[in-house]
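Engineer: Mind looking at a prediction? Sequence and model below.
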Amino acid sequence: MTVPDKRTAMLREGNVQKTLLALAIPSIIGMVVNGVYNIADTIFVGRISTSAIGAVSVVFPFFILIAAIGIAVGMGAASYISRSLGRDNKEEAEHTAATAVGMVMLMGVIFAVLGQYWLEPLLGMFGATETILPHAVAYAQALVIGSPIIMLKMTLNNILRAEGSAHASMTALVMGAVLNIILDPLLIFTFNMGVLGASVATVLSQVVAVGYQLWYFYSGRSYIRLSVAMFKPSKVIVTQIIKVGFPMFLTQCLNSVAMAMINTAAMPYGDSAVAALGIVKRVMSLGMFAVFGYGQGFQPFAGFSYGAKKFERLTEAIRFSVKVTTGFTVGLAVLLILFSELVISWFSNDPQVLQIGSHALMAYSIPFPLLGFQLVYFSLFQALGKAVPAGILSVSRQGLLLIPFVILLPRYIGLDGVIYAQPLADGLTVVMTLLLSVLINREIRREMDEHQRQEERELLQTKTAQKLT
């Protein structure tokens, strides 16, 4: 097939900046559209009541738990697939893809079964008040049942990006998002399903997206074959998936816990505070999705270059990626600060929601310009299989830093403490990223120098052998 050859040639020899953009732009579009339908969910549900918006905010940490499994397995597999393809080991990449699919489906079924029993207690822990809980249960039920499909979609998307099929990944995300936006008002209002309609729309859209992904693999358009016959789990493959995926799983779980704690901390200030902070999280997640999408395009390039020992291409990619993502985050932060009240008004006309939400949106936007630098290096650690630094950043931003802030700050400065906990944690995490970036850059430089010396020794040996003959 000529298409796979073009893909691997692009990763190995294509212009670095053009290749990165070719990989990243479809991922960015897919992730942003994905974020748009999350926001559309909130906008449509906002037409029901403030308590209904609060329900979406409360269920969001629960949805993150579902996503955590699919993303973790997918990114763990993607990292190893990229490095395997960089080493010209396609068979190993195919075994990894099949193993990842088997793992995520098993985890999804277990989650769906156990989630039905623990749903109400979990939502109570996530900050559901008495008025919010009925809406939250209705919204979460369909998500729990559909969790295996949601997880599978995320895993398959990462596998597609790892092999260089960024456009197919984008198509699946856009297809699901557009269908979700169409179904939302239809199910919520026309069929009078309320908040349950929003979650049913989400699950149905995920089913269609997974259908397209599977068709892409089994139609022969993908480079990597996906089949039951390739499902041969090995200790090496499973270890690599867990090693790289666990930091992301930890990140998402801590994110879920932290968001639940923020909801709980906001409860004493009423449904308006819970709803406002949920809206801000959704808005900021849209910007994060864009940067995260770039990181997903950057990761297979970085992993492939590292596996193929193309260190100069890797270092160029890092520098370019930091510049591009930082330019985007600075521009978006400025816009959000200038138009914070207008943005919140798209979701609710409740005066308290507007007041709390616009203040929180400005606060969250202050450290946002540094997010690009942070996520580029987080993606780099994952791509290179560096689980420890990736894990440190995961635990720091949403665990070691954010959770103590959420516990302590509200005691002294009330609702402002709830609002400023995340921005403070983000700022300090950037400092940690800076320190870790210095170490990984030195390590890449050492490996580059050693590789050059090895090539020089091999060249000298070849010339010596030619003279002797």
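Structural biologist: Everything's here; your move. Numbering: from 1, shown residues only.
Engineer: contacts, neighbours, all on C-alpha from now
Structural biologist: OK.
Engineer: residues contacting the residue nearest to the spatial centre of the chain?
Structural biologist: In the chain, the residue lying closest to the centroid (CA atoms, centre = their mean) is Phe292, at 5.8 Å. By CA atoms under 8 Å, 6 or more residues apart in numbering, Phe292 lies in contact with 28, 31, 375.
Engineer: mind putting the residues you listed in CSV, distance to Asn38 included?
Structural biologist: Shown next, in CSV, are the contacts of Phe292 (distance: CA to CA, whole Å):
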residue, distance to Asn38
Ile28, 15
Met31, 11
Leu375, 21
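Engineer: Tell me which residues of the helix or strand hosting Val200 come out buried.
Structural biologist: Following DSSP states H and E, one finds Val200 within helix 195-218. If you call a residue buried by 16 or more other CA atoms under 10 Å, then helix 195-218 has these buried ones: 195-210, 212-213, 216-217.
Engineer: From the rest of the structure, what touches it?
Structural biologist: By CA under 8 Å, 6+ apart, the residues outside helix 195-218 that reach it are 41, 45, 52, 135, 138-143, 146, 149-150, 152-153, 156-157, 168-169, 172-173, 175-177, 179-180, 183-184, 187-188, 222, 224-226.
Engineer: swap the cut-off to 6 Å and go again
Structural biologist: Contacting residues not belonging to helix 195-218 are listed as 138-139, 142, 146, 153, 172, 176, 179-180, 183-184, 187-188 [CA atoms under 6 Å, 6 or more residues apart in numbering].
Engineer: next one: stretch 124-131
Structural biologist: 58, 260, 263-264.
Engineer: Among those residues, which ones are in strands?
Structural biologist: Among the contacts of stretch 124-131, DSSP state E puts none in strands.
Engineer: could I get those residues as TSV with distance to Leu277 and neighbour count?
Structural biologist: Putting those into TSV (distance: CA to CA, whole Å; neighbours: other CA atoms under 10 Å) gives the following:
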residue	distance to Leu277	neighbour count
Val58	10	35
Ala260	11	25
Asn263	8	27
Thr264	11	21
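Engineer: any idea which of those is closest to Arg319?
Structural biologist: Using CA to CA, Ala260 comes nearest to Arg319 of these, at 35.8 Å.
Engineer: got another, please set it beside the one above:
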Amino acid sequence: MEQTKKLDMTKGNIDAQLLSFFFPILLGTFFQQLYNTADAVIVGQNVGKLGLAAVGGTTGTLINLFIGIFVGLSSGFSVIISQHFGAKNNRLVSECVHTSIMFSLIVGIIVSIFGAVFSKIMLLYMNVPENIMPMAIPYLQIYFLGLAPNLIYNMGAGLLRAVGDSKTPLIFLIISCFINIILDIILIRFLGMGVVGAAIATVTSQTVSAILVITVLSKREDALKLYIKRLHINFPELGKMISIGTAAGMQSAMYTIANILIQASINTLGTDTIAAFTAYGKIDTLFWMTIQSLGISVTTFTGQNFGYGNKDRVKKGIIHGMVLAIIITAIVIILLKLFGRTIYTLFTNDTSVLDIGTAMLNFMVFAFPAYITIEVFSGSLRGIGDSWIPMIITASGVCILRIAWVIIMVPRYPNIFTILWAYPLSWITTSILFIIYMFGLSKMKFWLKANIY
């Protein structure tokens, strides 16, 4: 039956399984990104570059900080569930499902209240220009108040993906994305509600996606079936899931904190640069959503096969994942290089913003390959439960280096390209550290060195 659809990755063609799992996640990530992208496009065309700067850039970075931490935590939940699923332990799968949803509800309420109360203070600390603040504050506050459904959806989608069902979350995202776009047009263009309308549209659509995922989980006929009355916290399983997920959550938080400093530096360069960087952040999502979708596929593949005890298949999955990542990244670079400026015109027709944004994009696209190793290696390590060392590597190579660069170099050479250099330098450094760890120190070093064919 459809509601019990799942994918057993412990046998069969590796490339076919990775891709069949990857594409629904990619499309799902695409539609999830369309939430804020639709806001940015419609606001930019109807409110102007001040509105564009308000709904992206700073507010987007702050939102990503909280959501990223939670999604990182939920990755630990998915790993444990995929391992239990691979080991055919239905009882523990069910325990983890109810614990996960209850945890999402509690965290969602707490973060919503905190974010709404401290929105203005956070924006002030990020050097947001005064002419943007009247739009940024209400947008951020409304977004935070509706954050709980977003967290519940992300957790529910992670549960489905842990057992190989990446198509159901995709369907829900498509539905909620179109709701968001329709509401954006109605509230912003026809009712003139500006950024407030964009926030309301996004929260409403996310609430729909949360309701859909809870409904489907409740109607399943397997270990993933959700009983609302049985929601509880299984603390031993929660401890295992958080143990893995905390590292990923901290990694995401450190990424975002480093990006907050970068955003704060960009905020000192004027509205045109802020607007250009906001649009760039939506455009380069084409790369991030593809490479991270592949990373999720590798994590799930690794988790199931590790739980099943098939180490040979785990290492084959890593190699196949790297090859696919290289091909995918090459395609994305070509597309963005050829059509980057044209895509920018979806957000704004301001010549100054277009010139700055196109220069950013042309600089960054050729740095993307430096990130491939980070995503595939860290995803495979999380799949076998090794998450703390990858977090430390990422903290050292990406976050600390990026923060040091912004603090030391940007004040001396205050321009956009000095800021952007923080990305490729940190990616190259972190990739080298991951290669050293994978082949020299991790528990998979002997697997990877062995002749697998």
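Structural biologist: Okay, I see it. None of the values given here were measured: they were computed from a predicted structure.
Engineer: so how far is Asn89 of the second structure from the closest residue to Met322 of the second structure other than its chain neighbours?
Structural biologist: Excluding the flanking residues, the one nearest Met322 of the second structure by CA to CA, 6 or more residues apart in numbering is Val376, at 6.4 Å. Distance from Val376 of the second structure to Asn89 of the second structure, counting by CA to CA, to the nearest Å: 27 Å.
Engineer: Please apply the same query to Asn310 of the second structure.
Structural biologist: Distance of Asn310 of the second structure to Asn89 of the second structure, given as CA to CA: 17 Å.
Engineer: which of the residues in the helix or strand where Val353 of the second structure lies are buried?
Structural biologist: Val353 of the second structure belongs to helix 351-364 when assigned by DSSP H and E. Neighbour-count burial for helix 351-364 of the second structure, counted by 16+ other CA under 10 Å, picks out 353-354, 356-358, 360-362, 364.
Engineer: Make TSV from those residues and add distance to Gln304 of the second structure to it.
Structural biologist: As requested, the buried residues of helix 351-364 of the second structure are exported to TSV (distance: CA to CA, whole Å):
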residue	distance to Gln304 of the second structure
Val353	46
Leu354	46
Ile356	45
Gly357	42
Thr358	42
Met360	40
Leu361	37
Asn362	39
Met364	35
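Engineer: quick one: the residue nearest to Thr4 of the second structure when sequence neighbours are not counted from Leu160 of the second structure, how far?
Structural biologist: Leaving aside its sequence neighbours, Thr4 of the second structure sits nearest to Arg220 (CA to CA, 6+ apart; 5.7 Å). From Arg220 of the second structure across to Leu160 of the second structure, the span is 11 Å (CA to CA).
Engineer: can you check Ile400 of the second structure too?
Structural biologist: Distance from Ile400 of the second structure to Leu160 of the second structure, by CA to CA: 34 Å.
Engineer: on that earlier part again, between Arg220 and Leu160 of the second structure, which one's more packed in?
Structural biologist: Each of Arg220 of the second structure and Leu160 has its neighbours counted (other CA atoms under 10 Å); Leu160 has more, 25 against 17.
Engineer: Spatially nearest residue to the more buried one, not counting backbone neighbours?
Structural biologist: Ser166 (6.6 Å).
Engineer: tell me the SS of Gly164 of the second structure?
Structural biologist: Secondary structure, DSSP: H, G, I helix; E, B strand; the rest coil: Gly164 of the second structure is coil.
Engineer: how many other residues sit next to it?
Structural biologist: Using other CA under 10 Å, Gly164 of the second structure has 23 neighbouring residues.
Engineer: Repeat that for Pro148 of the first structure.
Structural biologist: 23.
Engineer: what about it, which helix or strand?
Structural biologist: helix 147-162.
Engineer: what does that helix contact?
Structural biologist: When contacts are defined by CA under 6 Å, 6+ apart, helix 147-162 of the first structure is touched by residues 70-71, 74-75, 78, 82, 105, 108-109, 169, 210, 300.
Engineer: Show me which pair in the residues you listed is furthest apart.
Structural biologist: Greatest spacing in those, by CA to CA: Val109 and Pro300 (28.6 Å).
Engineer: And stretch 270-288 of the second structure, what's buried?
Structural biologist: 271-288.
Engineer: mean shift between the helix holding Val200 of the first structure and the second structure?
Structural biologist: Relative to the matching residues in the second structure, helix 195-218 of the first structure has an average distance of 0.9 Å after the fit, by mean CA distance after the TM-score superposition for the first structure.
Engineer: counterpart of that helix in the second structure, which residues?
Structural biologist: The aligned range for helix 195-218 of the first structure in the second structure is 195-218, by TM-score structural alignment.
Engineer: got it, and stretch 367-380 of the first structure?
Structural biologist: Residue span in the second structure matched to stretch 367-380 of the first structure, by TM-score structural alignment: 367-380.
Engineer: how far does that stretch sit from the chain's center?
Structural biologist: In terms of CA atoms, centre = their mean, to the nearest Å, the centre of stretch 367-380 of the second structure is set 14 Å apart from its chain centre.
Engineer: Check what contacts that stretch and list those residues.
Structural biologist: For stretch 367-380 of the second structure, contacts defined as CA under 6 Å, 6+ apart pick out 295, 298-299, 302, 390, 424, 427-428, 431.
Engineer: For it, buried residues please.
Structural biologist: 367-380.
Engineer: Export the contacts of stretch 124-131 of the first structure to TSV and append columns for distance to Leu332 of the first structure.
Structural biologist: Converted to TSV, the contacts of stretch 124-131 of the first structure look like this (distance: CA to CA, whole Å):
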residue	distance to Leu332 of the first structure
Val58	26
Ala260	26
Asn263	25
Thr264	29
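Engineer: And those, which is closest to Leu384 of the first structure?
Structural biologist: Among these, Ala260 lies closest to Leu384 of the first structure (CA to CA), at 31.7 Å.
Engineer: is it true that Ala421 of the first structure touches Phe405?
Structural biologist: Yes: the criterion here is CA atoms under 6 Å, and Ala421 of the first structure meets it with Phe405 at 5.1 Å.
Engineer: the more surrounded of these two?
Structural biologist: Per other CA under 10 Å, whichever of Ala421 of the first structure and Phe405 has more neighbours is Ala421, with 24 against 19.
Engineer: how about the more buried one, what's its match in the second structure?
Structural biologist: Match for Ala421 of the first structure (TM-score structural alignment): Ala422.
Engineer: what sits against its match?
Structural biologist: Counting by CA under 6 Å, 6+ apart, Ala422 of the second structure makes contact with Arg402.
Engineer: Having no further points to raise, I will conclude here.
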